[in-house]
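# Next comes the sequence, and after it the predicted model I'd like to discuss.
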Amino acid sequence: MRTVLEPHVDAANRLTRRWCDVAADGDFVISGAGLWPLLALMASAAGGPARAELEAAIGMPGTAAHSAALRLLETMDDAVDLSAALGAWVNRGLALNDEWLSSLPAGTVDLLTDQAALDAWADQHTRGLIKKFPLRIDHSTQLVLATALVARTTWREKFRETAMAPESGPWQGSPVAALSRTTSRLGDAAILDGPHPVTRVVVQGTADVDIHLLQGPATPAGVLATGLDALAGAVDVRTELPVGTEGPGLTVREEISLRNSPQLRLQLPPFDVRSTHNLCDTPLGSLFGLNSAQTSGHHFPGISTSPLMISQGAQEVLARFTRDGFEAAAVTAFSMRAGSKPPPPTEYRVTVCTATFDRPFGFLAVHRPTGLVIVAGWIASRPAEHRPTQREQSSATGSAGPAWQRHHPKPATPQPHPAPLQPHPAPPQPLPPPPHPAPPQSPFGPALAPPAPPTPTRRPRPEPTPQPPRPPAPPWPPASDSPTTPLRRPPSPPRPPWPPYAP
């Protein structure tokens, strides 16, 4: 990690550090890299007290601020896992200075039309992570300046989803969702020797964006400040951690392992944090040098001959850490109005470094080649409860016992024989046929009864013909001279000895 930062990168990181000092203790994420270019552009075009306040906020004179802002945006846009964009929208009735207009990159300035156009710009330049522009415009809006950045990377070595049960701290209790992995890169873990020790673990992306995980006993501002100071070389970074070293959430010991290499075991909860910041609010307005620029007056003569003042400032930013990678996006904007209106190997003894982030921790998304902090944040909320998967549930209930029992289950316990079946009930007897109705009486005399049906006669069964008695069966096995053994062969003569005897 480089310790000599370029001036514009160092200035943006120092702004991020001061912003972390006034951030809340709960979950938050900020992007000084998205804010600093806008403050620098406005400082280069400001005049009077507004210029002095903005110069103090960005940490450099206004004469160098314009080129530094464009250079920082170019640095981010030329990265592999990071991109940035600058946008300016002008009311049709506002005349801009030609010199300021020509100093902006081609395609930056457009007419201010409606809110939908701004929302579409934010959605496009954050790859769909932020759908809405953070500011609402109205008929009084004369100028809008905005930056958008997006970082998206995948891990060189993936995590697996698991659970952890913190034994102490504000997250102790039932198991929570977690990510875990084991690598051989012990150098990714370090102890930062700041005012209070801070454990840092670097999770490398596949290209040029890394995530620095930070944990320590100090306040969120103190932990993040130590992590930012380490990027500038202001604190010692100890990556050589001998056996027996301990730090916040970190232990180094010797174990018996199936891998013949050192191991770095990392465990932390996934997180998804989103923040919206009012940049003109009381604490932030002073920090960013916006107090004078929000009053009526002609504060930006470098932009237009018409008086302009800042009316709104906001940032929408998010960060996600998942099993497969990390993504972050930020849209930062200021609006101005007229100033006139206010396989099992051999076992080995290896060094194992275990880092567990089971309590509130901070993070920095860092552009590796330059050391620019893209976003910084703090995770304070307790992670979601761990929900066991179906496989875990089956393992917990059915995997007890040795492995051979799991792969070859015991036969089922024999069940007692069922009771014998009851015989079928006799079929119901058919009902007797109804009697024939009496024939009707004839007027000419009694009716004749119908003739009775003839009674069938059976033919007599013939008597069986007597058969002569069978002779008795011969004994078994039969004798050798029995006539019932016609296939028996006569005995063979004895064979001569072999080999024949020679006298």
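Looks like it came in fine.

# From here on, just use CA atoms for contacts and neighbour counts.
Will do.

# Now stretch 225-237: buried residues?
Buried residues in stretch 225-237, counted by 16 or more other C-alpha atoms under 10 Å: 225-232, 235, 237.

# What segments of the stretch 251-400 of the chain are helices?
Taking DSSP state H, counting those that start in this stretch as the criterion, the stretch 251-400 of the chain contains helices spanning 282-287, 390-398.

# no no, the chain
Using DSSP state H, the helices of the chain run over 7-22, 32-45, 48-58, 62-77, 98-102, 115-125, 220-231, 282-287, 390-398, 403-407.

# possible to save those as JSON lines with distance to residue 328?
JSON lines is the format used below for the helices of the chain (distance: least, C-alpha to C-alpha, whole Å):
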{"stretch": "helix 7-22", "distance to residue 328": "16"}
{"stretch": "helix 32-45", "distance to residue 328": "12"}
{"stretch": "helix 48-58", "distance to residue 328": "23"}
{"stretch": "helix 62-77", "distance to residue 328": "13"}
{"stretch": "helix 98-102", "distance to residue 328": "30"}
{"stretch": "helix 115-125", "distance to residue 328": "12"}
{"stretch": "helix 220-231", "distance to residue 328": "18"}
{"stretch": "helix 282-287", "distance to residue 328": "22"}
{"stretch": "helix 390-398", "distance to residue 328": "32"}
{"stretch": "helix 403-407", "distance to residue 328": "44"}
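
# now, of those, which is deepest in the fold?
Of these, the one with the most neighbours on average (mean count of other C-alpha atoms under 10 Å) is helix 32-45, at a mean of 26.

# angle of that one against helix 62-77?
Computed with axes from the mean of the first three to the mean of the last three C-alpha atoms, to 10 degrees, the direction of helix 32-45 lies at 150 degrees from that of helix 62-77.

# ok, so what distance separates the closest residue to residue 53 other than its chain neighbours from residue 85?
Residue nearest to residue 53 in three dimensions, not counting chain neighbours: residue 289, with 4.4 Å by C-alpha to C-alpha, 6 or more residues apart in numbering. Here residue 289 is placed at a distance of 23 Å from residue 85 (C-alpha to C-alpha, to the nearest Å).

# before we go on, here's another structure to hold up against the first:
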Amino acid sequence: MAKIVAAGTIAVLTACAPPVPGLVKADGVERVPVDRAAYAAEFQAFRASALTLGAALLADGGEGAEGNVVSSPGSLLIALAMLRAGASGETAVEMDQMLGLPDGNRDEAMNALLESLAAYDGDPGSVDEKDPPRKPVMHAANGLFVDKDVPTGRNYLETLARHYGTGVYPVDFRDEAATGPALDAWVDRNTGGRIKKAPAEYDRDNTFSLLNALYFAAAWQSPFDPNDTSDSPFTKSGGEEISVPTMYNSLQLAYAEGPGWRAVELPYAEGFAMRLVLPGPGVGPESLTAAKLTAIAAALDTAPEVSALISLPKWDHKSTFDLRKVFEALGLARTLVTTEDFDAIQPKLTLTQAAQAANITVAEKGTVAAAVTQINGAVTGVPPLPDQTIDFDRPFLYQVVHTETGLPIFMGKVADPR
């Protein structure tokens, strides 16, 4: 199998400046420049898809404390787009239909979206999170770890290089002592240390691990004055009233409202805004379906600015998700079980794990958040690699033995098998 890899995959790759393990990219394949203005319709489809994913993540709830949830539909969308690039057959159709992905030029459009985010790229490790930057840092990273002894599809690698700007890290998944820390180091580096470990539990049987990391840090356009922060009442869904640190500010904000909701956009200093949606009295956030969130987004796109006094609690939350449950809820049934529709990635690949970890800190000066989405897979129907390989390619001796007594019934030597 190692020879197959060398002939079928690694031969078309060339090593680049190697972090450990070495990053390998498709030889001669450069990322395609794109005209972002040409993909307005696809961006709308991506937004609707992300809102669908976000609603599913919120409905799942993850493992957040006290009902709090923080998720990254953006990270999940990018990871699923990378997975879709290697899908075929009924799984490809299912993913397109259930996720509402654009037809035809999906990868080109995702390239354009990632390029748009790249205008704010920066090193997460350089951010002072107690004083978020006026120019936002929006770092997006894609990583693909594959078992070095399993062939990875040439066309798939070229798509990743051409539209997602990434290559692969060939590793030995059976060597947990080396590969586990490598996955964790990638996560730690691309989230500025906010997430230390890959979200999926390590499995030595995996042969494929796809990751997306998003890191965001930005100052508010108009910071909240810490001197105005005070403990104020907050009523939980069950009616219990608690006291929480609450920020206050008087601002010009885009404002929209509709049946059962009110919404504002709280701008950061540049390029981004926090959309805040308040359900009506007696109605919880669970009423905000993907369709309603899409309508709210459209309303805020054209909403006028109004003078508003807002109070906003500070929060610092984290969540983790078993994404297989989320995929089931989204109707991705075949995606979860197929052993043939991801052959373009690895022969007989099936998904084994999917997980996300996310966190966010919102305070007077701004917001810092990070998320990692991980989708793992393993080849099926392929026997594990042996501990030893013995080639009888020179003269050898043989015996035909009666196993109960050990009696050699026949014994011989092969000097020339012809």
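Thanks, I have it. These numbers were taken from a predicted model, which means no experiment stands behind them.

# Just give the TM-score of the two.
The pair, once superposed, lands on a TM-score of 0.66 when counted by TM-score structural alignment, normalised by the length of structure 2; 309 aligned residues with a C-alpha RMSD of 2.9 Å.

# Residue 312 of structure 1 is nearest to which of the helices of the stretch 251-400 of structure 1?
helix 282-287 (10.5 Å; C-alpha to C-alpha).

# Tell me which other helices or strands the closest one touches.
The contact analysis (3 or more C-alpha pairs under 8 Å, 6 or more residues apart in numbering; DSSP states H and E) places helix 282-287 of structure 1 against helix 7-22.

# and the helix it packs on, what does it pack onto?
By 3+ C-alpha pairs under 8 Å, 6+ apart, helix 7-22 of structure 1 packs against strand 28-30, helix 32-45, helix 48-58, helix 62-77, helix 220-231, helix 282-287, strand 372-379.

# The longest one to helix 7-22, inter-axis angle?
The directions of helix 62-77 of structure 1 and helix 7-22 differ by 90 degrees, with the same axes, to 10 degrees as the criterion.

# For the aligned partner of residue 30 of structure 1 in structure 2, give me its contacts.
In structure 2, the residue equivalent to residue 30 of structure 1 is residue 71, according to TM-score structural alignment. By C-alpha atoms under 8 Å, 6 or more residues apart in numbering, the contact list for residue 71 of structure 2 reads 54, 57-58, 319, 356-359, 371.

# Leaving out the residues flanking it, which one is nearest to residue 154 of structure 1?
Using C-alpha to C-alpha, 6+ apart, the nearest residue to residue 154 of structure 1 is residue 325, at 4.0 Å.

# what residue of structure 2 takes the place of the one you found?
So, by TM-score structural alignment, residue 325 of structure 1 is matched to residue 366.

# Would you mind measuring from that match to residue 272 of structure 2?
From residue 366 of structure 2 to residue 272 of structure 2 the distance is 11 Å (C-alpha to C-alpha).

# The residue nearest to residue 53 of structure 1 and residue 50 touch, don't they?
Yes: between residue 289 of structure 1 and residue 50 there is a contact under C-alpha atoms under 8 Å: 7.2 Å.

# neighbour count winner among residue 366 and residue 272 of structure 2?
Just comparing residue 366 of structure 2 and residue 272: by other C-alpha atoms under 10 Å the higher neighbour count belongs to residue 366, 25 against 17.

# Roughly how far does that one sit from residue 251 of structure 2?
In terms of C-alpha to C-alpha, residue 366 of structure 2 sits 15 Å off from residue 251 of structure 2.

# Residue 169 of structure 1 versus residue 200 of structure 1, what's the distance?
From residue 200 of structure 1 to residue 169 of structure 1 the distance is 19 Å (C-alpha to C-alpha).

# more neighbours, those two?
Remark: of residue 200 of structure 1 and residue 169, residue 200 carries more neighbours, 31 against 10, as counted by other C-alpha under 10 Å.

# residue contacts, the more buried one?
When contacts are counted by C-alpha under 8 Å, 6+ apart, residue 200 of structure 1 touches 188-192, 212-215, 227.

# 10 Å instead, please
By C-alpha atoms under 10 Å, 6 or more residues apart in numbering, the contact list for residue 200 of structure 1 reads 188-192, 211-216, 223, 226-227, 230, 237-239, 247-250, 355, 362-363.

# anything in contact with each of residue 366 and residue 272 of structure 2?
With C-alpha under 10 Å, 6+ apart as the test, residue 366 of structure 2 and residue 272 both reach 136, 218-221.

# Mind checking which of these land in strands?
218-219 (DSSP state E).

# Setting the sequence-adjacent residues aside, check what's closest to residue 206 of structure 1.
Nearest non-adjacent residue to residue 206 of structure 1 (C-alpha to C-alpha, 6+ apart): residue 156, at 5.0 Å.

# Need the counterpart of the one you found in structure 2.
Under TM-score structural alignment, residue 156 of structure 1 pairs with residue 221 in structure 2.

# cool, and residue 143 of structure 1?
In structure 2, residue 143 of structure 1 lands on residue 208 (TM-score structural alignment).

# I figured the match of residue 156 of structure 1 was touching residue 265, is that so?
No: here residue 221 of structure 2 lies out of contact with residue 265, judged by C-alpha atoms under 10 Å, at a distance of 11.4 Å.

# any residues in contact with both of the two?
In contact with both residue 221 of structure 2 and residue 265: 272-273, using C-alpha under 10 Å, 6+ apart.

# you'd agree residue 101 of structure 2 is up against residue 84?
Yes: look at residue 101 of structure 2 against residue 84 with C-alpha under 10 Å: they come within range, at 9.5 Å.

# Mutual contacts of those two, please.
93, 95.

# who's in contact with residue 354 of structure 1?
Neighbours of residue 354 of structure 1 in contact, by C-alpha under 10 Å, 6+ apart: 182, 186, 189, 246, 249-253, 263-267.

# Which of those ranks first by neighbour count?
Neighbour max across the contacts of residue 354 of structure 1 (other C-alpha under 10 Å) = residue 189, 26 neighbours.

# The spatially most central residue of structure 1 and residue 356 of structure 1, how far apart?
Residue closest to the mean C-alpha point of structure 1, counted by C-alpha atoms, centre = their mean, is residue 322 at 3.5 Å. Here residue 322 of structure 1 is placed at a distance of 16 Å from residue 356 of structure 1 (C-alpha to C-alpha).

# With residue 211 of structure 1 instead?
From residue 211 of structure 1 to residue 356 of structure 1 the distance is 15 Å (C-alpha to C-alpha).

# who has more neighbours, these two?
Using other C-alpha under 10 Å as the criterion, residue 211 of structure 1 and residue 356 rank with residue 211 on top: 25 against 21.
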